[in-house]
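> next come a sequence and a model predicted from it.
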Amino acid sequence: MDVSVVIVGAGPAGLALAGELRLAGVGVVVLERLAAPTGESRGLGLTIRTMETFDQRGLLPRFGDPETSPQGHFGGIPLDFGVLDGAHRAAKAVPQSLTEGVLESWARGLGADLRRGHAFLGFEEDADGVLVRAEGPNGPLELTARYLVGADGGRSAVRKAAGFDFPGTEATTELLLADVRGVEVPARGIGELVPGGMVMSAPLGDGVHRLIVGERGTPPRRRTAPPRFEEVADTYKRLTGHDIAHGRPVWVSAFTDAARLVTEYRRGRVLLTGDAAHIHLPAGGQGMNTGIQDSVNLGWKLAAVLRGRAPAALLDTYHSERHAVGRRLLANTQAQSLLILGGAEVGPLREVLGELVAYEEVARHLAAKVSGVEIRYDVGAGTHPLLGARLPALPLTVAGRSTGSAALLHRGRGVLLDLDDNPWLRRRAAPWSDRVDVVTAAPEAPVPHDSAAVLLRPDGYVAWAAPGSHDDLPTALDRWFGPPRD
């Protein structure tokens, strides 16, 4: 094989996967159709779960000091995310271009081979691997690999070539987006209705305003190129009466409310991640953030299989875990679509929901849903409250040094966290020491649910905990990290 994995697409999902695979020592080539980054920022901001994910890889300092806020929304209805516990808040003004830059630097620094200007053409699969065909600056290219991953967006060529089913609902409306300089417009929140449609405007800094306009009753167009700024300006003027034609567009785009989810995230040696697997109305940047988390879930599993440490069946949990997340993603974004794009007939629903979010339990439920912190996986039998969830950030003393639970995951390995100085536990885990770090630590704060020990997967989710797991520790280690060494 030329390489273990070929990834098509160098957006956030593809670059996150490349970094995860290289962290585990797996060879990867990323093929990107565009010759250079566009600088566009469709996604804007990082959810709480993505902030946690970047923290566990030591990437947050690379973002500088982004502004965080407990304020959010659900379908344009203000929502206080401060009701959620945790060490992080959502970062509100992180452009996708910065996220891509951080992930590219990380992946390249780990040795990922990123080839820009290479368009995916097709592939052939056999029992041993895939033959990937592409067209590059120097002509046709063929690469053999063990696995192919499509991270090439909502119009994924990999998804189409592999024949994945992509059911869902057709677009009913189109929205236009433009980042513009040289205009002064009043700030308008998501879901703020005007006669005839919806308008959103927000300052992004450096003299740039983001504008989103949607005219009710305007059917979506089949576009082969981005809309012209004149189209955005004309729509904005019809909806608000304000002329912005003198503005200087940074970039312009269009999107719809189409909602689709593949029926399977894996077909043989081909897998999908990010928008290649799910599309929906952008609402709170969930698409980009979910795609990054798809890749973090997939990366360590694919690496374990490729390195012979786990059976190929481990990849089945990528579909079972992330497809369920995708279904919930489409449900909440479609609900928000009704609230954002609906007309006067949706007014009573907005009013009632606005009353409900005043109740902390309702606010907590919705905030957890759109921020990703409600995710819990089926990791086995047991009654411990942390099973399948993430371990909340926990300050620790390890070998006389203060650290935190997130820092233990920087290397992308499993971690058995012994909080009770239990030599029996450490002996039981010793046969997996080539892939699981056994760390004895003294907690510097109360331990959630009085846990004596937790087994963390490389993606930060709890696979076993004591007391309360019915499965014994070796069973959990074997399930998630493969059989022990001889």
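Structure received.
> could you use CA atoms for every contact and neighbour count after this?
Will do.
> tell me the secondary structure at R155.
Following DSSP: H, G, I helix; E, B strand; the rest coil, R155 is assigned to coil.
> number of nearby residues for G101?
Residues within reach of G101, counting by other CA atoms under 10 Å, total 18.
> for R307, that is, sorry about that
Under the neighbour criterion other CA under 10 Å, R307 is assigned a count of 13.
> contact partners for it?
Applying CA atoms under 8 Å, 6 or more residues apart in numbering, one finds that R307 lies in contact with V26.
> ok, it to G388 distance?
25 Å (CA to CA, to the nearest Å).
> A further structure is provided below for comparison with the first:
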Amino acid sequence: MITDVAVVGAGPNGLMLAGELALAGLRPIVLERLPVPDDQPKANGMLGQVVRMMDQRGLHERLGGGPESPVPNSAYFMFGGLPVDLSVLDESPLHVLPVPQPRIVEVLEDRARELGVEIRRGHELIGLTQDDDGVALDLSGPDGAYRLRARYVVGADGAHSATRKLSGIGFPGVSYDRTTTRMAHVQLPEEWLDTATGALRVPGHGAVRPFLPHRTERGGFSYAPLPGHPPTIATTEWDQPEPAQPMSLGELRESAFRVLGVDIPFTPPEGDGPHLLRRLLGGNTRVAERFRDRRVFLIGDAAHVFAAGGSGLNLGLQDAVNLAWKLAAEIRGEAPSGLLDTYDVERRRAAGRMITHADAQQALISPGTEVTALRELFTDLLADRDAVRRVAELIAGTDVRYDMGVPGAHPAVGRFAPELELRVGDDIVRLAELTRTARPLLVDLTEDGSVAAAWSGLTDRVDIVTGSAMTGGPTALLLRPDCYVAWASDAASPDTAELAALDTAMRRWFGVLEPVSA
């Protein structure tokens, strides 16, 4: 027996992919080396466009957000430890959802199991062989070695990906060996916590805003008070000798003193663990030579790693959603020629932008008087609203626009779905509520309903919704299952040329040849 897709890795990216495949009617198998979920809070939450993506799939509330549309951060953020004043923007693109990674895994695993996904924990990939019809995986499980055959394999198994290595895919890039990062859950003096702003007021130094990197000439410091967990503090220093002893709270306290110049008298965290206590030496910025090798694909850290606080999940989870619908279409025999190849093209570009983000931040937080001068200049630039907008879009990942193959297309084409409210029958709904099925979606808000009428026989391949707009935006648009716009119009009644462009988009992305008359 051959399974459709084997997903190697049960972290957030692998579980997201498995859930998306299940929504598309497949039954993937998830293979995870660890016997139980990792309880280390590697990420403190979701940052950027991925927050809206969670809303598009009905997961925002389950992850701790509200049932309404996610509200962007319109106050402030940081880029390379420099303040970015988002209040100067008419509309901020930057969303933040504080939630520890173990909770993300829990929610995505629950969702995958609800959709019928099989998850095998304690099953390690040790061999992989491809042929024209599928992939043979050699695995070591609790009951011994066995072989599993799949049509396709997706490596979501992290920076040290066995899938990538066994497929012979190179992982070129740069390793940084100058930094030492220390982090831990701690108990802080209650009188230091500013309940009005959320900041940590450090006597003799000043306020440190939550969740944002704080740079001094001697290193970096951050403070993250995640709800329901002890606060996390972290330091980064350059050119420190490698410690001979295991990481300790005392080591972190000494590091914080060197970075800030004052003592922080924290104590061990209260309550049951697990509690974070971690030291990281160096870091990497690397991108796989290719994200696809015939029937093997890579997503998340298996495809790319970089140091840009909070943005890794933004990239990896969108890898998963981008790949899933294309892979499902191929397996169902509905994919147009070349559809699977667009995964590497689109997500490689997104990874490139994120590396620009990471490298720029790395440069801005480094020690040295020349870096301080650069920061002063960059601070001047961030007084300009257009500069703030561009930096905010880079952080959020909203500056990526896919090439949909339509020259001179509507400005929304190639970008993530706009936030729209529409009246459908007697109900007022958000566009995000119409994308929960992960199917292609044609939305017709024109006066005469001509767009929907032209394609009314395509409900087997594309969902069609008609209504009227409650907010501004396109009058008609075609969304891919990953919620990127493939076609759009502002016309009250699109003309022949626009409808022909819609036909082209249908064929390009969904293999639709012609409408089927009722």
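Sure, I can see it. Note that the coordinates shown come from a computational prediction; the quantities given were computed from them, not determined experimentally.
> now what about the TM-score between them?
Comparing the chains after superposition, counting by TM-score structural alignment, normalised by the length of the first structure, produces a TM-score of 0.91; 480 aligned residues with a CA RMSD of 2.7 Å.
> map G80 of the second structure onto the first structure.
Taking TM-score structural alignment for the superposition, G80 of the second structure sits opposite G75 in the first structure.
> excluding its backbone neighbours, what's nearest its match?
Distances taken as CA to CA, 6 or more residues apart in numbering put Q336 closest to G75 of the first structure, at 4.1 Å, once the chain neighbours are dropped.
> secondary structure class for that neighbour?
When states are read from three-state DSSP, the local structure at Q336 of the first structure comes out as helix.
> was I right about it contacting I77?
No - no contact is recorded between Q336 of the first structure and I77 when judged using CA atoms under 8 Å, the distance being 9.3 Å.
> that older thread, I figured the match of G80 of the second structure hits N332, correct?
No - contact criterion CA under 8 Å: G75 of the first structure and N332 do not qualify, at 9.0 Å.
> among those two, which residue is more densely surrounded?
Set side by side, G75 of the first structure and N332 give different neighbour counts by other CA under 10 Å, the larger being at G75 (24 against 17).
> got the contact list for the more buried one?
I190, G191, A283, A335, Q336, S337, L338, L339, I340.
> would you map the helices across the stretch 151-300 of the first structure?
If you assign secondary structure with DSSP state H, counting those that start in this stretch, the helices in the stretch 151-300 of the first structure sit at 157-162, 229-240, 286-306.
> list the helices and strands the second one packs on?
In terms of contact count using 3 or more CA pairs under 8 Å, 6 or more residues apart in numbering; DSSP states H and E, helix 229-240 of the first structure is assigned the packing partners strand 174-181, strand 197-205, strand 208-215.
> one step back: can I have the buried ones of the contacts of G75 of the first structure as a ChimeraX selection?
Under the burial definition 16 or more other CA atoms under 10 Å, those of the contacts of G75 of the first structure that qualify are selected in ChimeraX by:
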select :190,191,283,336,337,338,339,340
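> tabulate the contacts of G75 of the first structure (CSV), appending distance to D257 of the first structure.
Formatted as CSV, the entries for these read as follows, by distance: CA to CA, whole Å:
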residue, distance to D257 of the first structure
I190, 15
G191, 14
A283, 10
A335, 11
Q336, 10
S337, 7
L338, 10
L339, 12
I340, 11
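> list just the nearest of the contacts of G75 of the first structure to V270 of the first structure.
Distance to V270 of the first structure, by CA to CA, is smallest for A283 among the contacts of G75 of the first structure, at 28.4 Å.
> P186 of the first structure: neighbour count?
Going by other CA under 10 Å, the residues that sit close to P186 of the first structure add up to 11.
> which residues does P246 of the second structure contact?
Residues in contact with P246 of the second structure (CA under 8 Å, 6+ apart): none are found.
> helix or strand for A501 of the second structure, which one?
Here A501 of the second structure sits within helix 496-510, counting by DSSP states H and E.
> now the angle from that helix to helix 312-331?
In this structure, helix 496-510 of the second structure runs at an angle of 90 degrees to helix 312-331, with axes from the mean of the first three to the mean of the last three CA atoms, to 10 degrees as the basis.
> which parts of the stretch 51-200 of the second structure are helices?
Under DSSP H, counting those that start in this stretch, the stretch 51-200 of the second structure gives helices at 101-114, 162-166.
> want to try CSV for those helices, with distance to V516 of the second structure as columns?
Written out in CSV, the entries for the helices of the stretch 51-200 of the second structure read as follows (distance: least, CA to CA, whole Å):
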stretch, distance to V516 of the second structure
helix 101-114, 34
helix 162-166, 42
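> out of the ones you listed, the one nearest H410 of the second structure is which?
Closest approach to H410 of the second structure among those (CA to CA): helix 101-114, 34.3 Å.
> for the closest one, packing partners?
For helix 101-114 of the second structure, the packing partners by 3+ CA pairs under 8 Å, 6+ apart come out as helix 12-23.
> list the helices and strands the helix it packs on packs on?
Partner elements for helix 12-23 of the second structure (3+ CA pairs under 8 Å, 6+ apart): strand 3-8, strand 29-32, helix 101-114, helix 312-331.
> how much does it stray from the first structure?
When the first structure is overlaid, helix 12-23 of the second structure sits 0.7 Å from its aligned residues on average, using mean CA distance after the TM-score superposition for the first structure.
> so where is that helix in the first structure?
Using TM-score structural alignment, the residues of the first structure aligned to helix 12-23 of the second structure are 12-23.
> do the same with stretch 120-136 of the second structure
Correspondence between stretch 120-136 of the second structure and the first structure is established over residues 115-131, with TM-score structural alignment as the criterion.
> other residues contacting that stretch?
Under the contact criterion CA under 8 Å, 6+ apart, stretch 115-131 of the first structure has outside partners 8, 29-36, 132-137, 142-148, 157-158, 161, 269.
> distance of the residue nearest to G75 of the first structure from P195 of the first structure?
Going from Q336 of the first structure to P195 of the first structure by CA to CA gives 19 Å.
> could you do A331 of the first structure as well?
Between A331 of the first structure and P195 of the first structure the distance, using CA to CA, works out to 27 Å.
> for E215 of the first structure, same thing?
Using CA to CA, we find E215 of the first structure at a distance of 9 Å from P195 of the first structure.
> repeat that for A254 of the first structure.
21 Å.
> who has more neighbours, these two?
Neighbours were counted for A254 of the first structure and for P195 using other CA under 10 Å; A254 has more, 20 against 12.
> for the residue nearest to that one when sequence neighbours are not counted, which residues are in contact?
Excluding its sequence neighbours, the residue lying closest to A254 of the first structure (CA to CA, 6+ apart) is L176, at 4.4 Å. In this structure, L176 of the first structure makes contact with I212, V213, G214, P227, V232, V252, S253, A254, F255, judged by CA under 8 Å, 6+ apart.
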